[in-house]
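got a sequence here, can you model it:
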Amino acid sequence: MGVRYTLHFWTLALVILPGVLGDNWGVWYSKIEICAVRESTETIRCRYTYPDKNMKALNVMWCKAEKCYNTDYIYHSNEDITIIEEFKGRTNYLGDKQNTCTLMIKDIRVEDAGYYSFSFETTDRWTGVPAVNLQVTELTVNTNPPGRIKEGDNVNLTCDTTCKLNQSEITLLKNKQDLGLPSLQFNSISYQNSGNYSCALKGNITISSKQMILDVQYPPKSTSVSVSPSAEIVEGSSVTLTCSSDANPRVQSYTWFKENRAVSSKRQTYTISNMSSEDSGRYHCQARNEHGVDNSTAVALTVAAKHSAQLIIALALGIVLVVAVMTIVYFERRKSEDPGRIKQAEEEGVSYTSIQYKKKPAKSTAAGAADG
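Down below sits the predicted model:
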């Protein structure tokens, strides 16, 4: 037993001072503290040496313990040795029986946190001390300052862990799209920066944190008024004005104005019944929430008198009727004139033929007189 404890002391010395006794017995880990993200795959890099380079280790093993003695194994080269049930199918030994003892653990779980050590057997058993301390963390997104965020605030978004994880290994996602940065700084944040943010591992964004909803609040904007019905307004009719606005949180109150004077309605819609000429004018609305107000552009309402509208309709119908009558008369006259024109053309053709026939004998008589 005394020899074994002495050998363990030298293993510890080799870990602390690698290179001093590096050609003798020893186990080295690249890191003695590892921060792993839940559900990720972690590789514990390891190497070991012993004096006889021509000899191979009889067995190599990994334990979830500070020392690999009198404990259960998470990996053992002897397949007859029982492995801890929770690690079956999740460990992969990447080493050999010569010098390399690297171990891969897949699908890291919170309960995997703890110490891990490697051991090998030749004529005796050797283990690497101090053991590797594996810490398991969740990824979370934090906002600074915390709490409600409104447009114009300065806001920082960061990926946080419970153990020290290299920032180059993580990235922020917005609406599941990789932003390529582990943190974001918004100077005068905009409502357009709203979205679902999460942290993820670079190269494997499927391993990510729960989404954090960044809800940027803002006062009303793009306020407008619509009129229904949109046709000409006549006396006695009704008109409804509707105020629309984009706001977060939603608009809490509306105010209607006629010629810049507030009217009684405080609702999103303003209905004017039995309209008269006195209701003509320019109307606009004002939308308000806890962050501010916004005014719409004014719309002009013109109320036409009933008799004026009726007169316009009568005139329009009269014009249509006159045009229709004139069109009918025109075509009837064309029909009555066409047969006379055809007859005249035929008579002119007969007369012309008759004249041509009579001239030919006259020329023959004249020629006979000249001969005599």
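
alpha carbons only for contacts and neighbour counts from here, please
Will do.

give me the neighbour count for N59.
Residues within reach of N59, counting by other Cα atoms under 10 Å, total 15.

now it: closest residue in space, sequence neighbours ignored.
Closest residue in space to N59, ignoring its immediate chain neighbours: E121 at 5.2 Å, by Cα to Cα, 6 or more residues apart in numbering.

my guess is that neighbour contacts W62, does it?
No: because the distance of 11.8 Å does not satisfy Cα atoms under 8 Å, E121 is recorded as not touching W62.

of those two, which one has the most company?
Higher neighbour count among E121 and W62: W62, with 25 against 15, using other Cα under 10 Å.

quickly find the element holding the nearest residue to the more buried one once chain neighbours are set aside.
Distance criterion Cα to Cα, 6+ apart; nearest residue to W62, sequence neighbours excluded, is F118 at 4.6 Å. F118 is part of strand 114-121 when elements are defined by DSSP states H and E.

downstream of that strand, the next helix or strand is which one?
Strand 114-121 is succeeded, C-terminally, by strand 125-127 (DSSP H and E).

which neighbouring elements make contact with that following strand?
Judged by 3 or more Cα pairs under 8 Å, 6 or more residues apart in numbering; DSSP states H and E, strand 125-127 is in contact with helix 2-16, strand 26-29, strand 114-121.

between those, which one is closest to F331.
For those, proximity to F331 was assessed by Cα to Cα; strand 114-121 is nearest, at 106.3 Å.

among the helices and strands packed on strand 125-127, which is nearest N92?
Proximity to N92 (Cα to Cα) singles out strand 114-121 among these, at 13.4 Å.

let's see this one next to it:
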Amino acid sequence: MTPVLVINSGSSSFKYQLLDMDTERTLASGLVERIGEPVGAARHTVYATPTDGPSPAFLDATRTRELPIPDHTAGFQVMLDAFAADGPSLTETPPVAVGHRVVHGGARFFEPTLITPLVEINIDELSVLAPLHNPANLAGIVAARTAFPAVPHVAVFDTAFHQTLEPPAYTYAIDVDVAASHRIRRYGFHGTSHKFVSEAAAAFLGRPLAELKQIVFHLGNGASVTAIDGGRSVDTSMGFTPLEGLVMGTRSGDIDPAVLFQLARRAGMTIDDLDELLNKRSGLLGLAGSNDLRDIRAGIERGDVRARLAFDVYVHRLRSYAGAYLAQLGGADVISFTAGVGENAPLVRAAALATLGFAGVEVDPERNAAPERGIRIISTDASAVTVLVVPTDEELEIARQTLSVARS
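Presented below is the predicted three-dimensional model:
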């Protein structure tokens, strides 16, 4: 057995997953949340060993607890107590490495990186580019290195996959000296997911990754789309921050910057007000009052005009990027949908691709609507472009990259 522990740390919570990399099966997973509040919460799930099929196959045990969790270090002790009480035993089979999701690697980190004190300093310095994410990621790293001091810890950066962007794709048309002074450029995010999905699609189709032109839609509460040529990211919708691009659950996506000038001058909104508006009170929530597409769909069925408009705006942006990336790639071999919405909303998939017949895209209505799970084709046999649903597994991708660094 080769266990790898994956940590995804937020400001007041962290998720974890223990995987056996000999089989790439999930052994246990959990969530520690409400860190720093009077009463925190922890959930630990152990998975039984299936005889075949992808992991996890079925639950063996789940335990939830409520208790004070003052900081991340205390949270890691709660996690260790859960492993000791319910298994798998980290004493008998300790992790060979710990992988950490880090949101922003700037232009410094373009591959999974062994964490050292200098790397920690760099992650901290990059917090100016991701003030909501990197400090929380670093808190998880510090706590995890205290809990597991004898094993290698590896940072896997959301931005790393997009370090292959060429200057025309990552450069904003502003004063070059200002941009250089403040490190302003397109970085892109969701890179771990885009990498996993594009490689899984090539493997599923039995085609060399290097020969494929792919468009991957990662559609969840946060959403992005990436153009991938031969396994390399060549364009992506998120930019300097995860705010740019598609319409999302609570984020606006693309917007004329002058709108912010107008709201500041005429509505008296501060920088913090504008930040909250675009990141937390926009997108589907701002348009329809809910950031859940299931609510939007129910509203449309009731004849709710706001819900209809929200859906149409959402789809309009998807089509715009699909067309743009077909142009950037010079056509596509594969279009894949992943994440919560991408994997579970046939209506969104069909609507996003409905106008792409000119590019040889044909979605099969029955395949698209089928309640199947797992990776699958939803295009017709005659479609010139293969359309897939590919469940993402960012934890597995982080574990793979972590193990490769630990073994090198």
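
TM between them?
Once superposed, the chains reach a TM-score of 0.18 (TM-score structural alignment, normalised by the length of the first structure), with 113 aligned residues with a Cα RMSD of 7.0 Å.

distance check, D275 of the second structure against A288 of the second structure.
20 Å (Cα to Cα, to the nearest Å).

between the two, which is the more surrounded one?
The neighbour comparison of D275 of the second structure against A288 (other Cα under 10 Å) goes to A288, with 22 against 15.

quick one on the thing from earlier: tell me how far the residue nearest to N59 of the first structure lies from A366 of the first structure.
According to Cα to Cα, E121 of the first structure stands 156 Å off from A366 of the first structure.

could you do I170 of the first structure as well?
From I170 of the first structure to A366 of the first structure the distance is 127 Å (Cα to Cα).

show me which of the two is the more surrounded one.
The neighbour comparison of I170 of the first structure against A366 (other Cα under 10 Å) goes to I170, with 24 against 10.

packing partners of the helix or strand that contains N142 of the first structure?
Using DSSP H and E, N142 of the first structure sits within strand 140-144. Strand 140-144 of the first structure is packed against strand 155-160, strand 195-201, with contacts defined by 3+ Cα pairs under 8 Å, 6+ apart.

tell me what the shortest one is packed against?
Pointing back at strand 155-160 of the first structure there. Packing partners of strand 155-160 of the first structure (3+ Cα pairs under 8 Å, 6+ apart): strand 140-144, strand 170-174, strand 183-186.

the second one versus strand 140-144: what angle between them?
This points to strand 170-174 of the first structure. Strand 170-174 of the first structure runs at 70 degrees relative to strand 140-144, counting by axes from the mean of the first three to the mean of the last three Cα atoms, to 10 degrees.

can you name every helix or strand that the top strand by length along the first structure contacts?
Determined from DSSP state E, the single longest strand within the first structure is strand 216-228. Identification of packing neighbours for strand 216-228 of the first structure by 3+ Cα pairs under 8 Å, 6+ apart yields strand 149-150, strand 239-248, strand 281-289, strand 292-295.

list just the one of the ones you listed that sits closest to I328 of the first structure.
Nearest of these (Cα to Cα): strand 239-248, 42.5 Å.

quick check: what element follows that closest one along the chain?
Counting by DSSP H and E, the next helix or strand C-terminal to strand 239-248 of the first structure is strand 253-258.

buried residues of that next one, list them for me.
Y254, T255, W256, F257, K258 (16 or more other Cα atoms under 10 Å).

on the three-state scheme, I319 of the first structure is what?
Secondary structure state of I319 of the first structure, per DSSP: H, G, I helix; E, B strand; the rest coil, is helix.

how much space separates E33 of the first structure from N92 of the first structure?
Per Cα to Cα, E33 of the first structure is found 20 Å from N92 of the first structure.

cool, K258 of the first structure as well?
In terms of Cα to Cα, K258 of the first structure sits 78 Å off from N92 of the first structure.

try N59 of the first structure
Distance, N59 of the first structure to N92 of the first structure, using Cα to Cα: 15 Å.

go on, E347 of the first structure?
Look at E347 of the first structure and N92 of the first structure: by Cα to Cα, they are 119 Å apart.

so these two - more neighbours on which side?
When E347 of the first structure is set against N92 and neighbours are counted by other Cα under 10 Å, the residue ahead is N92, at 16 against 10.

host element of the more buried one?
Following DSSP H and E, the helix or strand that holds N92 of the first structure is strand 91-93.

and for K360 of the first structure?
helix 306-371.

closest to K343 of the first structure out of the helices and strands packed on strand 155-160 of the first structure?
Closest of those to K343 of the first structure is strand 170-174, at 91.1 Å (criterion: Cα to Cα).

what's the first helix or strand after the closest one?
That would be, after strand 170-174 of the first structure and using DSSP H and E, strand 177-178.

K221 of the first structure: neighbouring residues, count only.
18.

also S320 of the second structure?
Residues within reach of S320 of the second structure, counting by other Cα under 10 Å, total 12.

many thanks, have a good one.
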